[in-house]
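> This is a predicted model, with the sequence first.
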Amino acid sequence: MAAGFQYRLRRGGQPTSVEAWRQAARRALPGMVWAYLDGHADDGVTARANRDAFARWRLRQRVLTGHAAPDLRTTVAGQALSMPLALAPTGLTGLSHWSGDVACARAAEAAGTRLVLSTASSYTLEEVSAAAREPHWFQLYPFGDRAFVSAMLERARQGGYGALFVTVDVPVRGNREAEAVHGMTVPPTLTPASVFDAALHPAWWWNLLRHRRLAAANYVSSGLRGARAAVQSVRAQERFMQADLNWDDLAWMRDQWRGPLYIKGLTDPDDAQRAVDGIGVDGLVVSNHGGRQLDNMLATADALPAIAERVGDRCEVLLDGGIRRGTDVVKALCLGARGVFIGRPYVYGLAADGEVGVRSVLALLRAEIERALVLMGCPGVSQLDRSWLLPSTTGSDSP
């Protein structure tokens, strides 16, 4: 065990940072799955920029304020959350841990927040809603087959999903070279090396064979599991994905869904304004897909202020990408976000320890947010704005 990882373990072996959970997940997963979970497009410029952007800001500290218990509560999509953080949609979580989306939904609601269930989830909308006690949210890939989209929206309505998040930054798949190298292609390519690597992770392999959560379950026939389901889901995604989707398609989706509707995957203020004024969306998620789509684009924390300034008074603005610390959450709120989503961090917890791991990651980030606010002298997240930020003075880090 590496010395850095030992340093971050609590007594009893509990990781004490998102990075420590990342290391634990890396040890639990074969290379093929790790490439999918932690990979990026091209050279990883955007993925690194998402993290680096937070370092360009420093937090202002006010002392002797007497605020010992800051209020972390907020609302998103009309639902009360215990903290300004929710779980982003992530596909094929069942590859990281057999309990997948069901465990994530239960962990989210136990923490007083919500999961956005991915279209490419390992468990169906119906399975997740049946296992959950609270209404969660649904993410839609806006594929070109309107009959398929209509059916998905009806399933989401019947399942009690309270808001729709339409992801708009995947007209085609990004160039994820690490996935290709490890055989995590569409369809997957098994090599002797990848099979041997998987064999070195017997617990993962056993649970994969036992529970057979290999596919994007919402694309496959009812009851179909295992390799046949995986092939069917891959073919369905290839058939539905289209690069020519446009604003008219989004307007049609707005007409089909009468609940809160959010667009996920915007970084340009002109697009944000068109979404609000032209489509009437209820909110935006400033996101670049975690650096997994277009490389060399703007970091989400860099894109956030202009979008919040342009439309923040008319819709909810949320951020996704690069969150690894509670202080990152605080900075995002200061820059204009109402709340943030995490993706990779909670899947690290899932991969390492199932539902317990997801709960632990959420508890860790909650504690970091609360501690930061106490140290800043801020009474609660609703009071955060640009006045709590100072630019870094370390040369290249300055905005």
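Now that the structure is in, tell me what you want to look at.
> alpha carbons only for contacts and neighbour counts from here, please
Will do.
> which other residues reach stretch 307-317?
76, 267-269, 272-273, 276, 281-286, 335-339 (C-alpha atoms under 8 Å, 6 or more residues apart in numbering).
> Kindly report the same for stretch 268-280.
250-251, 254, 263, 266, 281-284, 303, 306-307, 310-311, 314-315.
> returning to that earlier point: filter the contacts of stretch 307-317 down to just the buried residues.
When these are checked for burial by 16 or more other C-alpha atoms under 10 Å, the buried set is 76, 267, 269, 272-273, 276, 281-286, 335-339.
> Which of those residues fall in strands?
Here DSSP state E is the test, and the buried ones among the contacts of stretch 307-317 give 76, 283-286, 339 as lying in strands.
> wait, what's in contact with the closest residue to Ala77 other than its chain neighbours?
Distances taken as C-alpha to C-alpha, 6 or more residues apart in numbering place Pro260 nearest to Ala77, at 6.1 Å, with adjacent residues excluded. The neighbourhood of Pro260, defined by C-alpha under 8 Å, 6+ apart, consists of 77, 162-164, 281-283.
> Out of the residues you listed, the closest to Pro30 would be?
Using C-alpha to C-alpha, Leu164 comes nearest to Pro30 of the contacts of Pro260, at 32.9 Å.
> ok, now how distant is the spatially most distant residue from the centre of the chain from Thr327?
Residue farthest from the centre of the chain, counting by C-alpha atoms, centre = their mean, is Leu64 at 36.4 Å. Applying C-alpha to C-alpha, to the nearest Å, one obtains 20 Å for the distance of Leu64 from Thr327.
> cool, Asp52 as well?
13 Å.
> Tell me which of the two has more neighbours.
Thr327 (20 against 16; other C-alpha atoms under 10 Å).
> so which strand or helix has the more buried one?
Per DSSP states H and E, Thr327 falls inside helix 326-334.
> now the contacts of stretch 268-280: which count as buried?
Among these, those scoring as buried are 250, 254, 263, 266, 281-284, 303, 306-307, 311, 315 (criterion: 16+ other C-alpha under 10 Å).
> hold the first one in mind and look at this next one:
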Amino acid sequence: MKMKRKLLRPADLAPLIHFKKLELNGRARRLSGAHTIADLREIAKRRTPKGAFDYTDGAAEAELSLGRARRAFREIEFHPAILRDVSRVDTSVEILGGRSALPFGIAPTGFTRMMQAEGERAGASAAGAAGIPFSLSTLGTESPEVVREANPDGRCWFQLYMQKDRDKSMQLVERAAAVGFDTLLVTVDVPVAGARLRDNYNGFTIPPQLTPKTVLNVIPKPEWWFNFLTTEPLTFASLSEWKGTIGELLDTLFDPTVDFDDLEWIRDQWPGKVVVKGIQTLADAKRVVDLGVDGIVLSNHGGRQLDRAPVPFHLLPTVAAELKGKTEIILDTGIMSGADMVAALALGADFTLVGRAYLYGLMAGGREGVDRAIEILRSETVRTMKLLGVSSVSELNPDHVTQLRRLVPVPGPRAIASGASTAPKARHAPSR
């Protein structure tokens, strides 16, 4: 059958053509085109000098731990339920004695103003606006007082690296408590600095120094250097000045003698909730819970310490089976989407933390970039929950997720001798 055609007239095209309003603000224009954390990462990479970007983006040695952690979240299978009313979704959770509007908070990150001049102020104010916790690192570039000023009504947590100068460490802790930080994250996986080879190859120092190599990298990124040179000098909560690599700094600061007795002592000094960050085995998780801490963070430090460390997301179901309800379980490392968070919550996490995802937003667009990162993660979380057929975080359970594990442990000598296997049994999807 032959189609009938008519003469094309300009008036027929008018209803079909709608020109988008031109956005004159360059930052807003860039951020509006970012729909995933990976998009923010690409913007951040274009706008940040290589040394600062690689410090954020990189990990230890061959970066296997980070790669495995991210792959673990990709290698899952969701099992949605149908015909559920998901017209409204509640993403809020109660965590460590308070409410969070979303099931994630901002993890502690060091040297943050080197990534982008707005630094912790942007992160803390964005977290406060979103109703989620913000964590300040011992190696942060703003003081507890400044962070509280930026986030006057929200929840602030303080992350502690116990330094060789213990009096200085505890002075920081006291300052955080005095301005209303409600939770102390004691990081325990840093007896020494990990081998962060990107920093070594880049000659990345504190503060960044101009060399012929960095000058060439600066030319296409003038805004970063303009902000760095025209805003207040970098200050650190934990030191007055330093001239050297980050690895050298960390080895100078960190106390490799910290043990479980020290953890008990630290717990007794803090008036609020105490959480141990850097748990990588079930045995250690049980031991710190027996010491009376309020929560644990399953984390391999974003892959930045021991390469080939356990994948926290793989460890989660085992820890949750033993300790769910006895302590609050938080997960970080490798989280790049709301779907990752939903999977972690389904398998037993009470809460999650994001570090790089937040920093990519910060480097891409300061405070507005952090807002955009939080909004991306929020929308992905809501959409994933709706597609799974759940209307609240409390409805998520292990039946919603199967881990598809490519890396299966080889049986050890004892298991072989006993005829047993240490390889995890695959959990199959429930029949529908």
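Alright, I've got the coordinates. Since this is a predicted model, take the numbers as computed values, not measurements.
> Give me the TM-score for this pair.
Here the TM-score for the pair of chains, by TM-score structural alignment, normalised by the length of structure 1, is 0.90; 381 aligned residues with a C-alpha RMSD of 2.3 Å.
> thinking again about what came up before, so what secondary structure elements neighbour the helix holding Thr327 of structure 1?
Judged by 3 or more C-alpha pairs under 8 Å, 6 or more residues apart in numbering; DSSP states H and E, the packing partners of helix 326-334 of structure 1 are strand 339-342, helix 344-376.
> And the strands in the stretch 201-350 of structure 2?
All strands of the stretch 201-350 of structure 2, identified by DSSP state E, counting those that start in this stretch, fall at 205-206, 244-245, 273-279, 295-298, 328-331.
> circling back to that earlier point, not counting sequence-adjacent ones, nearest residue to the aligned residue in structure 2 for the residue farthest from the centre of structure 1?
Alignment note (TM-score structural alignment): Leu64 of structure 1 maps to Leu83 of structure 2. Nearest non-adjacent residue to Leu83 of structure 2, counting by C-alpha to C-alpha, 6+ apart: Gly389, 7.4 Å away.
> Count the neighbours of that neighbour for me.
Gly389 of structure 2 has 21 neighbours, counted by other C-alpha under 10 Å.
> which residue in structure 1 lines up with it?
Match for Gly389 of structure 2 (TM-score structural alignment): Gly377.
> List the contacts of its match.
61-67.
> Name the residues of stretch 78-94 of structure 2 that are buried.
For stretch 78-94 of structure 2, by 16+ other C-alpha under 10 Å, it's 78-80, 86, 89, 91-93.
> so how far is Ile246 of structure 2 from the most centrally placed residue in structure 2?
Nearest residue to the geometric centre of structure 2 (C-alpha atoms, centre = their mean): Val354, 1.8 Å. Look at Val354 of structure 2 and Ile246 of structure 2: by C-alpha to C-alpha, they are 22 Å apart.
> on that earlier part again, closest one of the buried ones among the contacts of stretch 268-280 of structure 1 to Gly31 of structure 1?
Leu266 (30.6 Å).
> Isn't the closest one up against Asp169?
Yes: between Leu266 of structure 1 and Asp169 there is a contact at 7.4 Å, judged by C-alpha atoms under 8 Å.
> Report the set of residues contacting both of these two.
Counting by C-alpha under 8 Å, 6+ apart, the contacts common to Leu266 of structure 1 and Asp169 are Asn288.
> Give the full set of residues in contact with Ala251 of structure 1.
Ile279.
> aligned partner of Ala299 of structure 1 in structure 2?
When structure 2 is aligned by TM-score structural alignment, Ala299 of structure 1 is paired with Val311.
> To clarify, my last question referred to Asp145 of structure 1.
When structure 2 is aligned by TM-score structural alignment, Asp145 of structure 1 is paired with Asp165.
> how about stretch 14-34 of structure 1, aligned to which bit of structure 2?
So stretch 14-34 of structure 1 sits over residues 33-53 in structure 2, by TM-score structural alignment.
> tell me how far the ends of that stretch are from each other?
20 Å.
> So for that stretch, what gets flagged as buried?
Result for stretch 33-53 of structure 2 [16+ other C-alpha under 10 Å]: buried residues 34-37, 39-41, 43-45, 47-53.
> from these, which ones fall inside helices?
Using DSSP state H, the members of the buried residues of stretch 33-53 of structure 2 that fall in helices are 37, 39-41, 43-45, 47, 50-53.
> what's the nearest residue to Val393 of structure 2 if we skip its chain neighbours?
That would be Thr91: by C-alpha to C-alpha, 6+ apart, it lies 5.9 Å from Val393 of structure 2.
> quick one: that neighbour and Pro103 touch, right?
Yes: when contacts are counted by C-alpha under 8 Å, Thr91 of structure 2 is listed as touching Pro103 (6.4 Å).
> if I look at those two, which residues touch both of them?
Common contacts of Thr91 of structure 2 and Pro103 (C-alpha under 8 Å, 6+ apart): Val393.
> Name all residues that make contact with Ser391 of structure 2.
Neighbour list for Ser391 of structure 2: 85-90, 385 [criterion: C-alpha under 8 Å, 6+ apart].
> tell me the two of the residues you listed that are most distant?
Asp85 and Asp90 (12.3 Å).
> which residues in the stretch 201-350 of structure 1 form helices?
Along the stretch 201-350 of structure 1, counting by DSSP state H, counting those that start in this stretch, helices occupy 202-211, 226-240, 247-256, 269-274, 300-311, 326-334, 344-376.
> Using a markdown table, lay out those helices together with distance to Phe138 of structure 1.
Shown next, in a markdown table, are the helices of the stretch 201-350 of structure 1 (distance: least, C-alpha to C-alpha, whole Å):
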| stretch | distance to Phe138 of structure 1 |
| --- | --- |
| helix 202-211 | 23 |
| helix 226-240 | 17 |
| helix 247-256 | 13 |
| helix 269-274 | 20 |
| helix 300-311 | 22 |
| helix 326-334 | 22 |
| helix 344-376 | 17 |
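> hang on, Trp98 of structure 1 packs against Leu214?
No: in terms of C-alpha under 8 Å, Trp98 of structure 1 does not count as a neighbour of Leu214; the distance is 9.2 Å.
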